[in-house]
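Novice: Just need the structure, nothing else, for what follows:
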Amino acid sequence: MSAGRLAGRRAIVTGAGSGIGAAVAARLAADGAQVFTADIQGEVDFIADLTEADANARLVAAAIERMGGLDTVVPCAGISAFHPLEGHDDAYFQRVLDVNLVAVFRLVREATPHLKAHGAGRIVTIGSTTSTYGDEGLCAYSASKHAVLGFTKSVAAELGPFGVTATCVQPGAIDTPMTAPAFDQMPEYRTFWEGKAPLRRLGQAGDIADVVAFLCSEDARFVSGHGLWVDGGAMVRH
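Specialist: Okay, the predicted model is just below:
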């Protein structure tokens, strides 16, 4: 790792109030990028519910006003909770799609003209191992993350001719404020994932942030259009 490898980069990171988003924002800044952060709450630059129709347009405008441009987008905002399929609430299913997918689409759409103009733009989405597989009780989450991976691949194909890369990081079981309630309520779930990964531990937000920083850098200039598992090897035992 070389200090300042993201110097000159101007990035938006959503979901930056905690967890993976906060770790990503800190890591990009440590590597020299200007970072404009957003979340629905917390100590961030832009507080908004990004599922609102005009929120992402306002976010992009505010980021460009602050930083003078935009070339990197990392949408990290997401929600998840266990809900059995039987009796699954329509409103919750739609909320998961709105946060995990629709808001990502809108942010990338609003940022696209600026990424194309830069000539070496970066889009790094946050999927999940459930972007490839599924898991019981996570039908809404899995559906949204499958869609994020497919969206990212399509964006990579469309924007590649303009020098823009698009990749999807697929975390495994990561110990964050979002996952903590499930691990606390079901200790056996924590034990299962710790044992499933050959590295014998849960991931930390920093494990994901380090990979995102690489994908935003010039080192990843020829990496685009696919998902990258960051799961401690858990999925080799799926």
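Novice: alpha carbons only for contacts and neighbour counts from here, please
Specialist: Will do.
Novice: ranges for the helices of the chain?
Specialist: Assigned by DSSP state H, the chain shows helices spanning 19-30, 55-67, 90-97, 103-118, 139-159, 180-185, 187-196, 205-216.
Novice: Mind giving me the packing neighbours of the last one?
Specialist: Contacts of helix 205-216 with other secondary structure elements, assessed using 3 or more C-alpha pairs under 8 Å, 6 or more residues apart in numbering; DSSP states H and E, are made with helix 19-30, strand 122-126, strand 165-171.
Novice: what's the answer for the second one, then?
Specialist: For helix 55-67, the helices and strands in contact under the criterion 3+ C-alpha pairs under 8 Å, 6+ apart are strand 10-14, strand 34-39, helix 103-118.
Novice: one more to line up against the first:
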Amino acid sequence: MRPETAPFPRGSDALAELSAQAHGLNARLRHHAAADVLQAAVETIPKLALVSSFGAESVALLHVAAMVKRDLPVIFIDTEMLFAETLVYQQELTERLGLRNLQIIRAKDSAERDPNGTLHQRDTDACCALRKTVPLNAALQVYGGWITGRKRFQSGTRAQLPFFEVETPRDAAPRIKVNPLAHWAASDVAQYIAENRLPRHPLVARGYPSLGCAPCTSPVKPGEDPRAGRWRQSEKNECGIHFVDGKMARTGA
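Specialist: Below you'll find the model as predicted:
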């Protein structure tokens, strides 16, 4: 996709304007359901996209989005190191939910910068940047906001996660980030999936409650934190796609 002039605030007043908008939306929707939050986001934020990993819990948010706006752009980052099951699941969910605007993005220079696919063994941060963060940020340049599946229960850094927040990337205009499932507990996700008879990612039943790239994701034992299998035996637990104060977040999910 060729970059265009994004239809959202720029310049010195952009951050203040978006912050005021996010604050107003949070105040108005603080007791509302996820579908209401997403509907309000679609109606008020120009050029909005949903970013999905098609991972362990992704089907819940994708189902809500499909009910609100079936042609909402859905961005899927194919890092070219995902589990084969994830790629098949992505195709099946896209058809099952009738998603009409799926956009699959990949790194343009992975073959040159990581020809043997071993960068993750030497530098996991560089691998995530190459295959996920940089391609996603490029894709988001034309959007005024994006929707995530983040939830408060996932980590201490998200304990106060709002429905709407302002993100300030280093090399892009500020934009609104929408978290429709922020208030959901793990049990809410499981109940929603069960009640709507939605298909689970096949690896969930094999001990993968959190999924990323195959080389950096391992099964989780009973009693372990759901994200214990991500970058196991490493302090890293974030791929870097979320920004806090202009810096890529290094904690949380």
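Novice: Quick check: TM-score for this pair?
Specialist: Aligned and superposed, the two chains score 0.36 in TM-score terms (TM-score structural alignment, normalised by the length of structure 1); 135 aligned residues with a C-alpha RMSD of 5.3 Å.
Novice: hmm, back to that, would you format the helices and strands packed on helix 205-216 of structure 1 as CSV with mean neighbour count included?
Specialist: As requested, those are arranged in CSV below (neighbours: other C-alpha atoms under 10 Å):
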stretch, mean neighbour count
helix 19-30, 23
strand 122-126, 27
strand 165-171, 26
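Novice: Export the ones you listed as TSV, with columns for distance to Lys196 of structure 1.
Specialist: Formatted as TSV, these follow (distance: least, C-alpha to C-alpha, whole Å):
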stretch	distance to Lys196 of structure 1
helix 19-30	21
strand 122-126	21
strand 165-171	14
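Novice: Relative to Pro113 of structure 1, which of those is closest?
Specialist: When these are compared by C-alpha to C-alpha, strand 122-126 sits nearest Pro113 of structure 1, at 12.4 Å.
Novice: Out of the helices and strands packed on helix 205-216 of structure 1, which gets nearest to Val74 of structure 1?
Specialist: Closest to Val74 of structure 1 of those is strand 122-126 (C-alpha to C-alpha; 5.0 Å).
Novice: now the angle between helix 103-118 and that closest one, please.
Specialist: In terms of direction (axes from the mean of the first three to the mean of the last three C-alpha atoms, to 10 degrees), strand 122-126 of structure 1 departs from helix 103-118 by 160 degrees.
Novice: quick one: strand 122-126 of structure 1 to helix 19-30, angle?
Specialist: Using the same axes, to 10 degrees: strand 122-126 of structure 1 against helix 19-30 is 150 degrees.
Novice: Who are the packing partners of strand 122-126 of structure 1?
Specialist: With contacts taken as 3+ C-alpha pairs under 8 Å, 6+ apart, strand 122-126 of structure 1 sits against strand 72-75, helix 103-118, helix 139-159, strand 165-171, helix 205-216.
Novice: Show me the contact partners of it.
Specialist: Strand 122-126 of structure 1 is contacted from outside by 71-76, 104, 108, 115, 148-149, 152, 164-171, 212, 215-216, using C-alpha atoms under 8 Å, 6 or more residues apart in numbering.
Novice: How many residues are close by the residue nearest to Phe105 of structure 1 when sequence neighbours are not counted?
Specialist: Of all residues not flanking Phe105 of structure 1 in the chain, Phe151 sits nearest, at 7.8 Å (C-alpha to C-alpha, 6 or more residues apart in numbering). Using other C-alpha atoms under 10 Å, Phe151 of structure 1 has 19 neighbouring residues.
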